[in-house]
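Peer 1: Got a predicted structure plus its sequence, pasted below:
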Amino acid sequence: MTAAALPLLVALGVWQLQRAEWKEGLLAELRANAALPVAALGPGDELERVQFRRVRLVLGCDPPPPTVKAGRNAAGRAGYVALVRCTREGAASRGDGLLLAIGWGERPDSWKAVRAWPPRDPRPVEGVLVGRDGSPAWMLVASTGAAPLEAAAPPALESIPNNHRAYAAQWFGFAAILAAIYGAYVVRWRRGG
């Protein structure tokens, strides 16, 4: 069992080191995107390549009520962010949609004071594009809040975990412990104990 488990543990450690290199490259790309000027995207443009970049998309959005979640404003104050489901111009289906963070308020019902709701018919919206877990897979954090809401803060690059090196150390540690236990077993076995 040790002969089978030891190479597997080492392989998992090497795999995590490879993932760490991939994640560092991805974070460098996202950091570079954040420094680029606004990109106007058309219906067929890929969102993956412009993640964390300021973009302009043509969106049509659902009417209220929005989804409300805890979040921060651009100044870092805690409160609530209103999210509406929108569809990109030219999208084949609703599955091609994204969430639009229309703004931040101190209270969960702050969105009720919004005077001009994002329209159902497609209009240009500018903001920072970020990927998210779940459906839809994308969120656009609007550059300006829908009055009287303030602009919400987009997720920071620092919030993306990069703990693959720690995982690699863990797998290599498991391999070292297994080797030490097996070595102690062999020594004891040879002594007749």
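Peer 2: Arrived safely. Numbers count the residues shown, from 1 in each chain.
Peer 1: C-alpha from now on. contacts and neighbour counts both.
Peer 2: OK.
Peer 1: any residues touching stretch 42-56, and which ones?
Peer 2: For stretch 42-56, the external contacting residues (CA atoms under 8 Å, 6 or more residues apart in numbering) are 30-31, 33-41, 57-58, 88-91, 124-131.
Peer 1: all helices for the chain, in order.
Peer 2: Here the chain has its helices, by DSSP state H, at 2-34, 164-190.
Peer 1: burial measure for the nearest residue to Arg72 once chain neighbours are set aside, as a count.
Peer 2: Once flanking residues are discounted, Arg72 sits nearest to Ala78: 4.5 Å by CA to CA, 6 or more residues apart in numbering. Residues within reach of Ala78, counting by other CA atoms under 10 Å, total 16.
Peer 1: what helices or strands is the strand of greatest length in the chain leaning on?
Peer 2: Ranked by residue count, the top strand of the chain under DSSP state E comes out as strand 78-88. Contacts defined by 3 or more CA pairs under 8 Å, 6 or more residues apart in numbering; DSSP states H and E place strand 78-88 against strand 54-61, strand 67-72, strand 98-105.
Peer 1: For stretch 122-135, which outside residues touch it?
Peer 2: 47, 50-61, 88-89, 137-144, 154-155.
Peer 1: got it, and stretch 58-66?
Peer 2: By CA under 8 Å, 6+ apart, the surrounding residues in contact with stretch 58-66 are 41-42, 82-89, 111, 117-125.
Peer 1: Put this next to the previous one:
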Amino acid sequence: MSAASTEPAPRRRKSPLRKLLPAALVVLVAFGILVGLGTWQLERLAWKQDLVAKVEARIHEPAQAAPAEADWPEINFEDHEYRHVAAQGRFRHDLEVQVYALVDAGPDGSGGPGYWVVTPLVMADGATILINRGFVPLDHRSPSSRPEGQVDGLVTVTGLLRMPEDSSMFTPENEPAKDSWFSRDPLAIAGAKGMLRTAPFLIDADATPNPGGLPVGGLTRIAFPNRHLEYALTWYGLAATLLAVFAAYAWGRLRRG
């Protein structure tokens, strides 16, 4: 009798297309994510263009009365930022704070470091709005160096409504205990100064000159970073590159069998 054969049966080779399937699925998922990110940036572009158009219209409208205290909870960035407003009251110069700033155009036209002078304006009903009265250079931080600007009596301030300033990763933290400020946060300032009934926004005063020339108002920078189209093209470009690389890889695999 002949011995039974013990040789294993030959293994069936996977087709090249089946070998490419796992990589193709990964590429498909990554492609969908990249295209989704690009589309999201285009949606952000449309939102930003609409916001810029609204702001451009707001800053040229006649000044309206600043929002009343009853309306403060409804104030938000999209609907109220940069609205042209006016408020009447008396300054509390004893509660002034100085917020470090780096501006493009300083009092002498050169720009540079200095401070925003932020002063509470107490209105007839007792509510308070913080006013960014304008910029002073470093050597005029102390109110005693600009006594003419400590305006007394009833005043009317006209300017642009501003929401609290967002801090970036490069902005130092405010230190209320040291009266050291790097971002304009009206409620934090109010809390540090013991002020109640303070608006959750500020008013950037316009360029109406202050006695003595300081602070210098009207330096609000109206700018919205808008690189959404660039980002969208980048994501779409990466998606196209991913497909091209995979196509080249797949073609090479298929040719080799």
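Peer 2: The structure has been received and is ready for your questions. Every value quoted in this text rests on a predicted model; they were computed, and no experiment measured them.
Peer 1: coming back round to it: what's the counterpart of the residue nearest to Arg72 of structure 1 in structure 2?
Peer 2: Applying TM-score structural alignment, one finds that Ala78 of structure 1 aligns to Gly111 in structure 2.
Peer 1: go on, Arg165 of structure 1?
Peer 2: Per TM-score structural alignment, Arg165 of structure 1 is aligned with Leu229.
Peer 1: Return the residues in contact with its match.
Peer 2: Listed by CA under 8 Å, 6+ apart, the contact partners of Leu229 of structure 2 are Gln41, Leu42, Leu45.
Peer 1: mapping those onto structure 1, which are still in contact?
Peer 2: With contacts defined as both residues aligned by TM-score structural alignment, their matches' CA atoms under 8 Å, Gln41, Leu42, Leu45 are the ones among those whose aligned partners also touch in structure 1.
Peer 1: The residue mapped onto Glu43 of structure 2 from structure 1: neighbouring residues, count only.
Peer 2: Using TM-score structural alignment, the partner of Glu43 of structure 2 in structure 1 is Gln18. As a burial measure, Gln18 of structure 1 scores 14 neighbours (other CA under 10 Å).
Peer 1: Same question for Thr241 of structure 2.
Peer 2: Counted with other CA under 10 Å, the neighbours of Thr241 of structure 2 add up to 13.
Peer 1: so what corresponds to it in structure 1?
Peer 2: Counting by TM-score structural alignment, Thr241 of structure 2 corresponds to Ile177 in structure 1.
Peer 1: Would you mind measuring from that match to Ala92 of structure 1?
Peer 2: 54 Å (CA to CA, to the nearest Å).
Peer 1: Provide the count of other residues in contact range of the aligned residue in structure 2 for Thr2 of structure 1.
Peer 2: With TM-score structural alignment defining the correspondence, Thr2 of structure 1 maps onto Val27 in structure 2. A count of nearby residues for Val27 of structure 2, using other CA under 10 Å, gives 17.
Peer 1: what's the answer for Trp171 of structure 1, then?
Peer 2: Using other CA under 10 Å, Trp171 of structure 1 has 22 other residues around it.
Peer 1: What of the one 5 residues further on?
Peer 2: As a burial measure, Ala176 of structure 1 scores 15 neighbours (other CA under 10 Å).
Peer 1: Pull the number of nearby residues for the counterpart of Gly127 of structure 1 in structure 2.
Peer 2: Mapped onto structure 2 by TM-score structural alignment, Gly127 of structure 1 lines up with Gly159. Gly159 of structure 2: 28 surrounding residues under other CA under 10 Å.
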